[in-house]
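Participant: turn this into a structure:
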Amino acid sequence: MAALRSMLTLLLLAHLLTFWPASSSSSLTGEHGDREALLAFKEALSDDSGALNSWNASSSDFCRWAGVTCSRRHPSRVVSLSLRYGKMGGSISPDIGNLTFLRRLDLFYNTLSGEIPHTLSRLRRLRFLELAYNSLAGEIPADLSNCSNLVYLSVEVNGLHGGIPSGLGSLSQLQVLYVGENNIVGRIPPSLGNLSVLESLALYQNKLEGTIPEGLSRLRYLRYIQAGRNSLSGTIPPLFFNMSSLQYLGFSSNKLHGRLPPDVGRHLPDLQVLRLGGVGNNFSGPIPSSLHNATRIQELGLANNSFEGRVPPEVGMLCPS
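Facilitator: Down below sits the predicted model:
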């Protein structure tokens, strides 16, 4: 559900913004550091919309350039670069890795191509990395695991291939991981079960296969998991149906089977979306009447399975009159 995803992202942004100081004028000490990195970054882009018109090589006050925020404590150091909806093409320059004070990089919804530069791994202070809705290719850099302060990582809706690096499971502060709608292959790394504060995980519309790691069902803060439209097989780990934090559980259009626990609705009080339908899955058994206890549910997708018996009348009570 896009609204739920947007709400979770906005809440996280509001939390992170409290750590980012407002911009201030640059000092001359930054002219041959962050300023040069920004100009090299611009050089690799095509900017037909003029989003970067203020990025003038003759101006030393780069902290006033569009999308740039500098530190209060270190006035010549860039801490945030936000150019979402900029209609910019081209590629992400490796020089971005020279902005070593950067905490937030937001390039959402442009037309950027090429690969994600490995130099991002130099950004040890980086907390927020948003590269979604571009045309990026190549693989997710394994050395992003060096960005140990990452809280938010989104590369969804690109053309990325390869697997999900298992090293991402070492990002102990990560709360959001979105890699959906790419061409990602292989298995879901069991190491993702180590992301103890993870709240939101999007793996949908890739080419993932194998079983669902049981460790994911032990993530006590997980509210959103969307892994539909893959080739996942086996059963959903039973503990998923006991995760009281869950608001969105999506495994539609895979190769999964199994039965829903009779008391599933009693253990998911905040559930808003349950998606297990679509082509490929083969869930069976009765539809549990306990689902009527999930009073916040807005979408219940169970089609194209092998459920037996009647739809419990209690479940019908969830529909608005």
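
Participant: hey, let's count contacts and neighbours off CA atoms from now on
Facilitator: OK.

Participant: residues contacting the helix ranked longest in the chain, please?
Facilitator: Ranked by residue count under DSSP state H, the longest helix found in the chain is helix 2-17. Here helix 2-17 makes contact (Cα atoms under 8 Å, 6 or more residues apart in numbering) with S200, Y224.

Participant: just stretch 47-57 next, same as before
Facilitator: Under Cα under 8 Å, 6+ apart, the answer for stretch 47-57 is L39, K42, F62, W65, A66, G86, K87, M88, G89.

Participant: okay, buried residues for that stretch please.
Facilitator: For stretch 47-57, the buried set under the neighbour-count rule, 16 or more other Cα atoms under 10 Å, comprises D47, L52, W55.

Participant: and the gap between the spatially most central residue of the chain and L192?
Facilitator: Residue closest to the mean C-alpha point of the chain, counted by Cα atoms, centre = their mean, is Y178 at 2.2 Å. Separation of Y178 from L192 (Cα to Cα, to the nearest Å) stands at 12 Å.

Participant: ok, L13 next?
Facilitator: From L13 to L192 the distance is 22 Å (Cα to Cα).

Participant: neighbour count for those two, which is higher?
Facilitator: Taking other Cα atoms under 10 Å, L13 and L192 do not tie; L192 has more neighbours (23 against 13).

Participant: hmm, back to that, out of the buried residues of stretch 47-57, which is nearest to G114?
Facilitator: D47 (15.9 Å; Cα to Cα).

Participant: now I225: closest residue in space, sequence neighbours ignored.
Facilitator: L201 (4.8 Å; Cα to Cα, 6 or more residues apart in numbering).

Participant: this one as well, want them side by side:
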Amino acid sequence: MATSTPHSWLLILCLLSACFVSASSDDTAYANSLLKFKQSLINATMLDDWKEPVVDKLCSWNKPNWTGCLCWNGSFIGLRLEGMGLAGKIDVDSLLDLPLFSLSVMNNNFSGPFPSDINKLGKLRSLYLANNGFSGEIPDGAFSGMKDIKKVVLGNNKFTGRIPVSLLELPRLVDLQLQDNQFGGRIPDFWQKSLSVNFSYNKLEGAIPAALSHLSASSFLGKVL
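Facilitator: So this is what the prediction gives:
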């Protein structure tokens, strides 16, 4: 059986050290991006631990070192900023360098238009904006290119206009919640297998598409004006 030489152990230690420094450096960069994102928020007192000097690691295994960070196997994977009284703007550009797989700002006080550049966050698997005061039309192309997203939860806002057709481009979409808004027009012909929807209490009209006809009537309550 071959034995390791001191030089090989030294090489292993150097490689491990390099990996640690790289991970720490990444987390420092991520923390600085989060500080920039925080600047676009109003009433962010519940994020008081987001401050300088930034932490070396955002995650201690699956435990976040900063409020609202989501962790998996020691890595930062998303934000869960729910029920914090937050308002202001979703500054997408400040989030571009983050490995963001999930973004939730549900149950806050955000208002104004849908963040139309959300599709710049190409790694997103889930987006939760429900129970805020977002309003206006969502651009048709708002979700273009988001090939990996599975969940889009926009219920209980004040969105108007038609359901954006770019939602039809999402092959992995399994959960779409648009209830309690003011969407109008016909429901697009969704085709995704295993798709669950809630379109209740909007201003939609016309027939329910065949691909969704197997769903419970509770998904379409108050559908017609």
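
Participant: could you dump the contacts of stretch 47-57 of the first structure into a markdown table with distance to R5 of the first structure, secondary structure and neighbour count added?
Facilitator: Formatted as a markdown table, the contacts of stretch 47-57 of the first structure follow (distance: Cα to Cα, whole Å; DSSP: H, G, I helix; E, B strand; the rest coil; neighbours: other Cα atoms under 10 Å):
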| residue | distance to R5 of the first structure | secondary structure | neighbour count |
| --- | --- | --- | --- |
| L39 | 34 | helix | 17 |
| K42 | 31 | helix | 18 |
| F62 | 33 | helix | 29 |
| W65 | 30 | coil | 17 |
| A66 | 27 | coil | 15 |
| G86 | 22 | coil | 19 |
| K87 | 23 | coil | 19 |
| M88 | 25 | coil | 24 |
| G89 | 26 | strand | 18 |
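
Participant: list just the nearest of these to G159 of the first structure.
Facilitator: Taking the contacts of stretch 47-57 of the first structure together and measuring to G159 of the first structure by Cα to Cα, the closest member is G89, at 14.7 Å.

Participant: quick check: the alignment partner in the second structure of the closest one vs F110 of the second structure, distance?
Facilitator: If you follow G89 of the first structure across to the second structure using TM-score structural alignment, you land on A87. Computed with Cα to Cα, the distance linking A87 of the second structure and F110 of the second structure is 4 Å.

Participant: same question for P164 of the second structure.
Facilitator: 20 Å.

Participant: between those two, who's got more neighbours?
Facilitator: Between P164 of the second structure and F110, counted using other Cα under 10 Å, F110 has the larger neighbour count: 25 against 18.

Participant: how near is that one to E82 of the second structure?
Facilitator: 11 Å.

Participant: do A142 of the second structure as well
Facilitator: Distance from A142 of the second structure to E82 of the second structure, by Cα to Cα: 23 Å.

Participant: correct me, but N182 of the first structure touches G159?
Facilitator: Yes - with contact defined as Cα atoms under 8 Å, N182 of the first structure counts as touching G159 (5.1 Å).

Participant: circling back to that earlier point, kindly present the contacts of stretch 47-57 of the first structure as CSV, with separate columns for distance to L274 of the first structure.
Facilitator: Formatted as CSV, these follow (distance: Cα to Cα, whole Å):
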residue, distance to L274 of the first structure
L39, 47
K42, 43
F62, 48
W65, 44
A66, 41
G86, 35
K87, 35
M88, 37
G89, 37
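
Participant: so which of those comes closest to F108 of the first structure?
Facilitator: The nearest one, if we look at those relative to F108 of the first structure and count by Cα to Cα, is G86, at 8.3 Å.

Participant: who touches that closest one in this structure?
Facilitator: Counting by Cα under 8 Å, 6+ apart, G86 of the first structure has contacts S49, A51, L107, Y109, N110.
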